[in-house]
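*Asks:* Okay, predicted coordinates and the sequence, questions at the end:
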Amino acid sequence: MKIRYFSDLHLELLKTNQIERFIRQIPPGLDEICVLAGDIGNPYEPNYNTFIKFISKNFKKSFIIAGNHEYYNKKKNMTQIIKFLTTKFENFDNISFLNNNYEIYENHCFIGTTLWSQITNPYHEINDVYQIKDFNYIKYNRLNTICVNFLNDAISMNPDMDFVIITHHVPSNDLIDIEYKSPMLAPYNQWFYCHLNDFIEKNKDKIKCWIYGHTHTPGTNLIHDVHILCNPIGYPEQHSRADFLKTIEFL
């Protein structure tokens, strides 16, 4: 099994000619699975549709989750956006939208959840609070609890499976880049990670890899011998990364 993985494309910030140029940099993977770990773009805009059609045509199977930016919408709430995304992907027979659900594919269980995080100090806010309709840190915490419970349930309901876990938020504080751990920035990290080291250790023999996003810092890490991977494309000014084509392969 070969997986090509991306996150944080932020297609909502690209002009039409930029999205076309970006797509041309991605070679087809007709024998590969594509994993998109959130913050792909605004699902209501043409850029998003252009990219999704490209993915469907050029990969044998794709799994996609929503990040926090998919919900940046002053007119539509999260429930409406999830319904819109679910309906959108029903039109593709080789793309699965995973929102606290999982799918068995080629003898592996692909689990997808945005994950969110636990906010202990609400006085250090980020754009999510202002850009997501009817949102606050209390809902953030509630969503995180739902997502973590879902992860535990998905594992327990499939005891004989190997897992590929896809989250948008970072699954461990250990993965936060050192530059963001300064006294000025550290209080904001609570919005980026959910510390699941114990969960990873408990299930290390079952998890083939864990793909995440949210941070724009690429990472190829091991936690308790589990591959924890991040391949963010980032904002347009970050698109010059020459090594943005990342894959992982296993039996």
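*Replies:* Looks like it arrived, so ask away.

*Asks:* going forward, measure contacts between C-alpha atoms and count neighbours the same way
*Replies:* OK.

*Asks:* Give me the contact list for stretch 233-248.
*Replies:* 2-10, 13-14, 26, 216, 231-232 (Cα atoms under 8 Å, 6 or more residues apart in numbering).

*Asks:* what about 7 Å?
*Replies:* 2, 3, 4, 5, 6, 7, 8, 9, 10, 14, 216, 231 (Cα atoms under 7 Å, 6 or more residues apart in numbering).

*Asks:* From residue 97, how far off is residue 226?
*Replies:* From residue 226 over to residue 97 the distance is 24 Å, taken as Cα to Cα, to the nearest Å.

*Asks:* Next up, a structure to set beside the first:
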Amino acid sequence: MSFSSIFSEKRHSKESSSSISSGHSILPKSLVDYIHSVTNHSPGYPTVPFQVVSDLHLELTDTVHGNRGYFEYNIAQNCPYLILAGDIGTLNQPDNYLAFLRRHCEAFEKVFLVLGNHEFYGTSRREGLANLKLFFEDPVIAEKLVVLNRNRYDIPGTKLTILGCTLQSEIRPEQRGLIESKLNDFRVIKDWKVDDHNAEHSIDIAWLRDQIEEIAETEPDRRVFVATHHAPSFKKTSAPQHEDSPLNSAFCTGILEGGAFRGWKGKDMIKAWVFGHTHWCCDVMISGVRVVSNQRGYWYENTVRADYKEDLVLEV
């Protein structure tokens, strides 16, 4: 859900497994073809390319077009790795969602999926995750899909680690009543209340901090790439008119500008952070971290972003 859609005229409303690489494998040829050395890393640290998209909202396309969005929307491969940063579709349509994921797993060497809030529309988190777990009975999914639900993945043959989670935001007490009344999440996700949302935020934050500090302690020469659905900053991650919205704590978490982040051991290892959820595309520097989003948006509201590029490649 975007900020603008909440206040606009009403229209159509509407734990997984992943493989952990040892980091010692030989690079696949297709990845070598896309790797380039850069001057802002130590010698021997090549960059790794990722295609990044989010907020495709295929479930809404299907509302009008007869369940064709999952089957007809294709992301052309421009590099070996694809990151889907949440709100791709809904897990209460498992056959449709699986078809989309399988097609793209066949095209890419790895597909990294972050779970957004819309993934659980029409179901509960428990039921949605159970459906997602069944996807791994498909051999293509089992080989190619990595679900970043508080998971770490080390890119083989490199010193790059991906850390991913939803990063539920922390809804502020003074905004709670308005957010509860405006956001569909608390009506269409079963057994999901603000207290549940905020509890997941605390777990996500603690997991992310612990992972980064552990890497800093045990593998200080690594680089870290973070992928979340909710935004890691209130600044520059949504349309300027929404930065001070009374709903902003449902969309963003001020990690990168927060005092606590400055105390995280290993924070300087974070080289890039991708996110979704705000329906705003950006490529900005915040607290020394490159923050990138490439969000399609709601097609039926004519808010598909003109700056959304399905072939966008981020080198980390």
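*Replies:* That came in fine, so what should we check first? Keep in mind that this is a model prediction, so the values were computed, not measured.

*Asks:* what's the TM-score for these two chains?
*Replies:* In this superposition the chains share a TM-score of 0.88, using TM-score structural alignment, normalised by the length of the first structure; 242 aligned residues with a Cα RMSD of 2.0 Å.

*Asks:* what's residue 40 of the first structure in contact with, if anything?
*Replies:* Residue 40 of the first structure sits next to 7, 8, 9, 10, 11 when contact means Cα under 7 Å, 6+ apart.

*Asks:* Show me which of residue 226 and residue 97 of the first structure is the more surrounded one.
*Replies:* residue 97 (24 against 18; other Cα atoms under 10 Å).

*Asks:* So that one sits against residue 89, correct?
*Replies:* Yes - the criterion here is Cα atoms under 7 Å, and residue 97 of the first structure meets it with residue 89 at 6.4 Å.

*Asks:* Show me where the second structure has its helices.
*Replies:* 3-7, 29-32, 58-65, 69-72, 94-107, 125-135, 139-144, 176-182, 185-188, 194-218, 259-262 (DSSP state H).

*Asks:* closest to residue 241 of the second structure out of these?
*Replies:* Nearest to residue 241 of the second structure, of all these, is helix 3-7, at 9.5 Å by Cα to Cα.

*Asks:* Around residue 69 of the first structure, how many other residues sit close by?
*Replies:* There are 21 residues near residue 69 of the first structure, going by other Cα under 10 Å.

*Asks:* nearest spatial neighbour of the counterpart of it in the second structure, skipping sequence neighbours?
*Replies:* By TM-score structural alignment, residue 69 of the first structure lines up with residue 118 in the second structure. Of all residues not flanking residue 118 of the second structure in the chain, residue 87 sits nearest, at 5.1 Å (Cα to Cα, 6 or more residues apart in numbering).

*Asks:* With residue 76 of the second structure instead?
*Replies:* Nearest non-adjacent residue to residue 76 of the second structure (Cα to Cα, 6+ apart): residue 311, at 6.9 Å.

*Asks:* so how far is residue 290 of the second structure from that neighbour?
*Replies:* Residue 311 of the second structure is 19 Å from residue 290 of the second structure, by Cα to Cα.

*Asks:* Check residue 106 of the second structure too.
*Replies:* From residue 106 of the second structure across to residue 290 of the second structure, the span is 29 Å (Cα to Cα).

*Asks:* still on that earlier bit, nearest to residue 158 of the second structure among the helices of the second structure would be which one?
*Replies:* Short answer: helix 29-32, nearest of the helices of the second structure by Cα to Cα, at 10.8 Å.

*Asks:* Neighbours of residue 6 of the first structure, how many?
*Replies:* 28.

*Asks:* From what I see, it and residue 33 are in contact.
*Replies:* No - under the criterion of Cα under 7 Å, residue 6 of the first structure is not in contact with residue 33, lying 11.3 Å apart.

*Asks:* what residues does stretch 115-125 of the first structure touch?
*Replies:* Identification of contacts with stretch 115-125 of the first structure by Cα under 7 Å, 6+ apart yields 137, 140-141, 143-144, 147-148, 167-169, 187-188, 190-194.

*Asks:* which position in the first structure aligns with residue 108 of the second structure?
*Replies:* Per TM-score structural alignment, residue 108 of the second structure is aligned with residue 59.

*Asks:* show me the contacts for the aligned partner of residue 231 of the first structure in the second structure.
*Replies:* Using TM-score structural alignment, the partner of residue 231 of the first structure in the second structure is residue 294. Contacts for residue 294 of the second structure (Cα under 7 Å, 6+ apart) come out as 52, 53, 54, 281, 282, 308, 309.
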